[in-house]
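S.K.: Generate a structure from the sequence data that follows.
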Amino acid sequence: MNTRTVSLHILFLFLLLHLIDSLRTLDQNNTMKDGDVLISQARKFALGFFSPGNSSLRYVGIWYYEQLERTVVWVANRENPVNHTSGVLAFDHYGNLVIRDNIGNLPIWSTNISSLTSNNSATAQLLDSGNLVLIHDLSKEIIWQSFDYPTDTFLPSMKLGSDRRTGLNWFLTSWKSEDDPAPGSYSCRFEPTGYPQWFLYKGRAPYWRGGPIIENPHGVDRAMPHDFNFTVTVVRNATEVSTSYSTSTISRYVVQESGSCRLSMDP
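M.R.: Next up is the predicted model:
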């Protein structure tokens, strides 16, 4: 093989890797295979196939992009894994985002937007908040988002509570184990009646109560960085009852499989 051929092969490999790495949106003309990655604009989050812990099963998840240790914050097919690396993520002819087993062409998971028809088209985009959204190509409205279907992690700008218009309930559910992201025994829910507060449930039984939620910035904690800011918002109106939070640093609440709730912050 001569020098010119080797150089062309290297250039082709570079262009291929750059194409995969620079994938910002997914539309009707694209298919994500196992190994491809969808990255948010500021390279904060990534979406792709992964195997949790010591498992060889494959799931589609979202994780922090430029961290050495992969921290998964959302899982699509948490109860229906792909048994091998032949899975694909693509749109079907109705405009739904679907995970398929490419060997048997079997559907594993779908956004399942029932109002879509064959004339609809949408584009998938991963936001820098960690929210995967489907945007209608004509109206430019968000018609589906992963924040409406939390797993075990509560991120800034995500909501816990309920949407009175759609009937959606936003709550966290622990993984079964480090190797299995299927729903576990513990769930964290926002209870709006009386004083709004968080409850941790084991099965259907209350396991822990967080106390009343206080809106606006928390008091200064000497253990926190001097520039740390943590703001809680509670919404109670005709369309929704919810709580959300914002911070000045990378943070997340996680309901762990052991039943504990943990706030993690990264510099």
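
S.K.: Only C-alpha atoms from now on, for both contacts and neighbour counts.
M.R.: Noted.

S.K.: List the buried residues of the helix or strand containing S7.
M.R.: Assessed by DSSP states H and E, S7 sits inside helix 3-21. Within helix 3-21, no residue counts as buried by 16 or more other CA atoms under 10 Å.

S.K.: Can you give me every residue that contacts I142?
M.R.: V133, L134, I135, H136 (CA atoms under 8 Å, 6 or more residues apart in numbering).

S.K.: Please generate a structure for the following sequence too, so the two can be compared:
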Amino acid sequence: FFFAHSSSCSVMVWPVLVCIALLLKPLVRGFSGEIVFGQSSPFSGVSGDVGPRLQAGVLAGFKEANDAGGCHGKKLVLHSVDDGYIPTNMPDKAAELLAIPDMFAFIGFYGSATTAALLPTLIQHQIPDIAPLTGSSSFRRQFNPYTIHLRAGYDDESLTMLNFLISEKVVGRIALLYQNDTFGAPAKEGIVSALEELGMKLVCLQSYSVVDDDVASHNFTRTAEKFLAHSPQAVILYAVGTWVTATIAEMKRLAEDQGITYITGSWMGLTLSSRLKASRIDPKGVYVMQTF
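M.R.: Model prediction:
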């Protein structure tokens, strides 16, 4: 099981701030006493443990910059709001942040569906969205000058997952659970396509919707039973929060000692270790990708 500590989030802040300072130097100098950034992330809901960690990483980077004199003498300030990882909340949350005087840029946003819902606001107000925590290919295949990516896309991440499973773990029977939206659907298509090129296909495919499916009442036993009926050697989870941990927990309970490999992506790197520990789930055979 591989895990990157959440404090590493602060590492990503410095290169961005340096680029902003160099490219937008006249604009930065035009601000009064502070350079204001806005963050909308989940501080509640199915991914409610992600927002505070992203916030902590950004604030750590800002503190380092401010202790060194700020950016051209200006103090970096962060305002955070809770969107609950609900895409329909994004217009109101963006408006709330934009109402703050001297809002310079967005930073520390989380999720593909939420980022997609934010795009019209970015374009309308011409405000940068720095380092959103999403690798969705839909944001990379069509250029958007207001979104500044600092991480690899899910296409690259998916291929690395498959290479790990097929070449290193030597498994051939792979199943997939994915979130059916702009986050998981493109990843599913990429995984299916990559397997087809190798003459392989998924043994089982299941999906869910964060809009229509209630995680609190979802029957994870049924999900686990459906997967296990196809005897997978590995399960890829393009899912978030409880959808990941509850699926793994129930499959481990029912499968006992079948040696199934579970792998999820970098978006779970901030919280998966603590979630497994809190749920008393044996981490053996559970892997999480990391992108640098």
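
S.K.: care to give me the TM-score?
M.R.: For this chain pair, the superposition-based TM-score is 0.27 by TM-score structural alignment, normalised by the length of structure 1; 125 aligned residues with a CA RMSD of 6.1 Å.

S.K.: hmm, back to that, quick one: list the elements packing against the helix holding S7 of structure 1.
M.R.: With contacts defined as 3 or more CA pairs under 8 Å, 6 or more residues apart in numbering; DSSP states H and E, the packing partners of helix 3-21 of structure 1 are strand 37-39.

S.K.: can you list the contacts of I142 of structure 1 in JSON lines and add secondary structure?
M.R.: Shown next, in JSON lines, are the contacts of I142 of structure 1 (DSSP: H, G, I helix; E, B strand; the rest coil):
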{"residue": "V133", "secondary structure": "strand"}
{"residue": "L134", "secondary structure": "strand"}
{"residue": "I135", "secondary structure": "strand"}
{"residue": "H136", "secondary structure": "strand"}
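
S.K.: Now for those, which sits with the most neighbours around it?
M.R.: Using other CA atoms under 10 Å as the neighbour test, those are led by L134, with 26 neighbours.

S.K.: Isn't it up against T25?
M.R.: No - judged on CA atoms under 8 Å, L134 of structure 1 makes no contact with T25 at a distance of 9.8 Å.

S.K.: which neighbours do these two share?
M.R.: Residues touching both L134 of structure 1 and T25 by CA under 8 Å, 6+ apart: T123, A124, Q125.

S.K.: by contact count, what packs against the strand or helix carrying C9 of structure 2?
M.R.: Taking DSSP H and E as the criterion, C9 of structure 2 maps to helix 9-23. If you count contacts as 3+ CA pairs under 8 Å, 6+ apart, helix 9-23 of structure 2 packs onto helix 50-67.

S.K.: After the helix it packs on, heading C-terminal, what element do we hit next?
M.R.: With DSSP H and E, the next secondary element past helix 50-67 of structure 2 is strand 75-82.

S.K.: Pull out the buried residues from that following strand.
M.R.: Under 16+ other CA under 10 Å, the buried positions of strand 75-82 of structure 2 are K75, L76, V77, L78, S80, V81, D82.

S.K.: For the residues you listed, give me JSON lines that also has distance to D155 of structure 2.
M.R.: Listed next are these as JSON lines, based on distance: CA to CA, whole Å:
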{"residue": "K75", "distance to D155 of structure 2": "37"}
{"residue": "L76", "distance to D155 of structure 2": "34"}
{"residue": "V77", "distance to D155 of structure 2": "34"}
{"residue": "L78", "distance to D155 of structure 2": "31"}
{"residue": "S80", "distance to D155 of structure 2": "30"}
{"residue": "V81", "distance to D155 of structure 2": "30"}
{"residue": "D82", "distance to D155 of structure 2": "28"}
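
S.K.: Of these, which pair is most distant in space?
M.R.: Distances among those were taken as CA to CA; the most separated pair is K75 and D82, at 23.4 Å.

S.K.: ok, T221 of structure 2 - contacts?
M.R.: Applying CA under 8 Å, 6+ apart to T221 of structure 2 gives the contacts E250, M251.

S.K.: Tell me the first helix or strand C-terminal of the helix or strand it falls within.
M.R.: Element membership for T221 of structure 2 (DSSP H and E) is helix 220-228. Counting by DSSP H and E, the next helix or strand C-terminal to helix 220-228 of structure 2 is strand 234-238.

S.K.: Mind giving me the packing neighbours of that next one?
M.R.: Judged by 3+ CA pairs under 8 Å, 6+ apart, strand 234-238 of structure 2 is in contact with strand 174-179, strand 261-264.

S.K.: In JSON lines: these, plus mean neighbour count.
M.R.: Below are those laid out as JSON lines (neighbours: other CA atoms under 10 Å):
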{"stretch": "strand 174-179", "mean neighbour count": "23"}
{"stretch": "strand 261-264", "mean neighbour count": "23"}
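
S.K.: All the helices of structure 2, residue numbers only.
M.R.: For structure 2, the helices defined by DSSP state H cover 9-23, 25-29, 50-67, 90-98, 112-125, 154-163, 184-197, 220-228, 241-255, 272-278.

S.K.: quick one, which of these is nearest to A175 of structure 2?
M.R.: Of the helices of structure 2, nearest to A175 of structure 2 by CA to CA is helix 220-228, at 7.1 Å.

S.K.: Pull out the buried positions in the closest one.
M.R.: Of all the residues in helix 220-228 of structure 2, those buried under the rule 16+ other CA under 10 Å are F220, T223, A224, F227, L228.

S.K.: So what angle separates the directions of that helix and strand 234-238?
M.R.: In terms of direction (axes from the mean of the first three to the mean of the last three CA atoms, to 10 degrees), helix 220-228 of structure 2 departs from strand 234-238 by 130 degrees.

S.K.: what's the angle from the helix holding C9 of structure 2 to strand 75-82?
M.R.: 130 degrees.

S.K.: Return the set of buried residues in helix 9-23 of structure 2.
M.R.: Neighbour-count burial for helix 9-23 of structure 2 flags C9, S10, M12, V13, V16, L17, A21 (criterion: 16+ other CA under 10 Å).
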